[in-house]
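J.: okay, predicted coordinates and the sequence, questions at the end:
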Amino acid sequence: MTTLTGTERKNITPGLSVSIVLKKDQRSGKLTDGVVKDILTKAPNHTHGIKVRLQTGEIGRVKVIKTGIV
C-alpha cells in the first residue's frame, strides 16, 4: 500500500480512504481513519492538509491518503 500526503486538493475525492487529524488532536497528532464525504478546502493546496468531512461527520485535515496500489 502506498501513501500520498493530503496537501493537494487534486489528490482527494469523495469516497477516498484517508487519515485525518481532528482539531482537538492537532497537538498530539493523533490520526483518525475514515472515508471522505465532502472536501471543505477550496484552495488547490494547503500546507497543513486539505480540510475534509468524513462519512462519520468528523472534520479535519488530511495527513495521509491511503491507496490500494503497492
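T.: Yep, it's here.

J.: for the rest of this, base every contact and every neighbour count on C-alpha atoms.
T.: OK.

J.: can you report how many residues lie near G68?
T.: 8 (other Cα atoms under 10 Å).

J.: right, I mislabeled it, should have said G29
T.: Close neighbours of G29, defined as other Cα under 10 Å, add up to 13.

J.: and it, what does it touch?
T.: V21 (Cα atoms under 8 Å, 6 or more residues apart in numbering).

J.: buried residues in stretch 17-31, which are they?
T.: Across stretch 17-31, burial judged by 16 or more other Cα atoms under 10 Å covers 17-22, 31.

J.: next, the one to line up against it:
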Amino acid sequence: MSVPPRSAVRLGLTVDIVQKHHQGSGQLTRGVVAGLLTGSATHPHGIKVRLTTGEVGRVQAVVTTDAGG
C-alpha cells in the first residue's frame, strides 16, 4: 500500500496517521487535518500533518465515506 501524495491531503480531510512513537507497531490514529507540515510533493513514509487534536504524524491513508448502502 502506497501513501497518498501531498496533493491528495487537504485541510479538513479525515485521515489515518502513524505517530512517531507508533511507527514500530504501525498503530494508526484517525483525525481531521489542521495543518500540513511536509512541504515536498511526496515523502516515502507519508506527508506529515498536524490534526485538530494537536497530534502529529504521517498520513497513511485518506479516509473516504462509503455512500453506498
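T.: On my side now, so go ahead. Not measured: the values here are computed from a predicted model.

J.: would you point out the most distant pair within the buried residues of stretch 17-31 of structure 1?
T.: S17 and L22 (15.5 Å; Cα to Cα).

J.: strands - which of the buried residues of stretch 17-31 of structure 1 land there?
T.: Counting by DSSP state E, the buried residues of stretch 17-31 of structure 1 place 17-22, 31 in strands.

J.: put together TSV for those residues, with distance to G68 of structure 1 on each row.
T.: Converted to TSV, these look like this (distance: Cα to Cα, whole Å):
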residue	distance to G68 of structure 1
S17	10
V18	12
S19	14
I20	18
V21	21
L22	24
L31	19
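
J.: helix, strand, or coil at the spatially most central residue of structure 1?
T.: Geometric centre of structure 1, nearest residue: V62, 2.3 Å, by Cα atoms, centre = their mean. Secondary structure state of V62 of structure 1, per DSSP: H, G, I helix; E, B strand; the rest coil, is strand.
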